[in-house]
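Trainee: Have a look at this fold, sequence not included:
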């Protein structure tokens, strides 16, 4: 990853996306979307790992540079930093089901960099953050619709 002054970093997030055994259908669509986000300047990819968990619970981790056919990800591979330690990988893999594969993506939110820098220059610091899973939002909307319909 190119050198970025610490006071100019945007917020950094990560996700772990699991693909249960036999349920994955890798068409390249995810890689194309990730590449588009990076190319548009919305995010900077910091690290990508592919985790596989065998039926016996053994976990293997591969960096993008270890994968022969990168497709759309070839363009961002050179920008990656190996950020996660072995302990981090173990903690992330603990949530995986045996026989599954997971992708771990760590990115900087470039769209939020100006705001994050202004917060730091103003003496502020991030003390909490979170994310609401889309499944929870859908469930809440559906429950509200049922309540509204029942009340009519």
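Mentor: Looks like it came in fine. Worth saying up front: this structure is predicted, and the values here are computed from it rather than measured.

Trainee: Please count neighbours and contacts with C-alpha atoms only from this point.
Mentor: Noted.

Trainee: just checking, what packs against the helix or strand hosting residue 34?
Mentor: Assigning secondary structure by DSSP states H and E places residue 34 in helix 29-39. Counting contacts by 3 or more CA pairs under 8 Å, 6 or more residues apart in numbering; DSSP states H and E, helix 29-39 is packed against strand 43-53, helix 74-77.

Trainee: Deepest-packed of these, please.
Mentor: Mean neighbour count (mean count of other CA atoms under 10 Å) peaks for strand 43-53 among those, with a mean of 23.

Trainee: Hey, what's the angle from that strand to helix 29-39? Just curious.
Mentor: Angular relation of strand 43-53 and helix 29-39 on a 0 to 180 degree scale: 150 degrees, by axes from the mean of the first three to the mean of the last three CA atoms, to 10 degrees.

Trainee: then this one, side by side with the first:
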């Protein structure tokens, strides 16, 4: 990437989605929704890998471009930067359960790029960010509802 492209880069995030053994139901819906985000200009996929962890804990990492029949994801293949290093893969795989498969996605938030660029031009720099997992939001709402119901 050129210096100009880097200065215009939006926030970059990653996510790891684990599919536990016995709960893997790949229908193509995930690929379709990912492509919808790309086509809408919401995100740009920077890297994507598939991790598998066998029952003995051995991990295999496959770049999306090496995953065989990509179906509709083939249009992303040429754009991938292969940003994740071996150490990154090992770190991410530590969180996986044996027998599971995980998708790892590194993406730029294109929707936020103009704001991020403006903040950098004004001398700002990101010093903290985070995400609230949906499971935590659900648990909080359920706890509030329980408190309202029981009064305790």
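Mentor: Received, thanks. Since the model is a prediction, treat every value here as computed from it, not as a measurement.

Trainee: TM-score of the superposed pair?
Mentor: In this superposition the chains share a TM-score of 0.95, using TM-score structural alignment, normalised by the length of structure 1; 150 aligned residues with a CA RMSD of 1.2 Å.

Trainee: Buried residues in the helix holding residue 34 of structure 1, which are they?
Mentor: Of all the residues in helix 29-39 of structure 1, those buried under the rule 16 or more other CA atoms under 10 Å are 31, 34, 35, 38.

Trainee: Next, format those residues as TSV and append distance to residue 107 of structure 1.
Mentor: Shown next, in TSV, are the buried residues of helix 29-39 of structure 1 (distance: CA to CA, whole Å):
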residue	distance to residue 107 of structure 1
31	14
34	10
35	12
38	9
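
Trainee: Relative to residue 99 of structure 1, which of these is nearest.
Mentor: Nearest to residue 99 of structure 1 among the buried residues of helix 29-39 of structure 1: residue 31, at 22.4 Å, using CA to CA.

Trainee: shouldn't the closest one be in contact with residue 75?
Mentor: No: Residue 31 of structure 1 lies out of contact with residue 75 (CA atoms under 8 Å); the separation is 10.5 Å.

Trainee: From the chain's centre, how far out is the helix ranked longest in structure 1? Work that out for me.
Mentor: Counting residues, the longest helix found in structure 1 (DSSP state H) is helix 134-151. Helix 134-151 of structure 1 sits 27 Å away from the centroid of its parent chain (CA atoms, centre = their mean, to the nearest Å).

Trainee: repeat for stretch 90-98 of structure 2
Mentor: With CA atoms, centre = their mean, you get 15 Å for stretch 90-98 of structure 2.

Trainee: Residue 114 of structure 1: which of the helices and strands packed on helix 29-39 of structure 1 is closest?
Mentor: Going by CA to CA, the one of these nearest residue 114 of structure 1 is strand 43-53, 13.1 Å.
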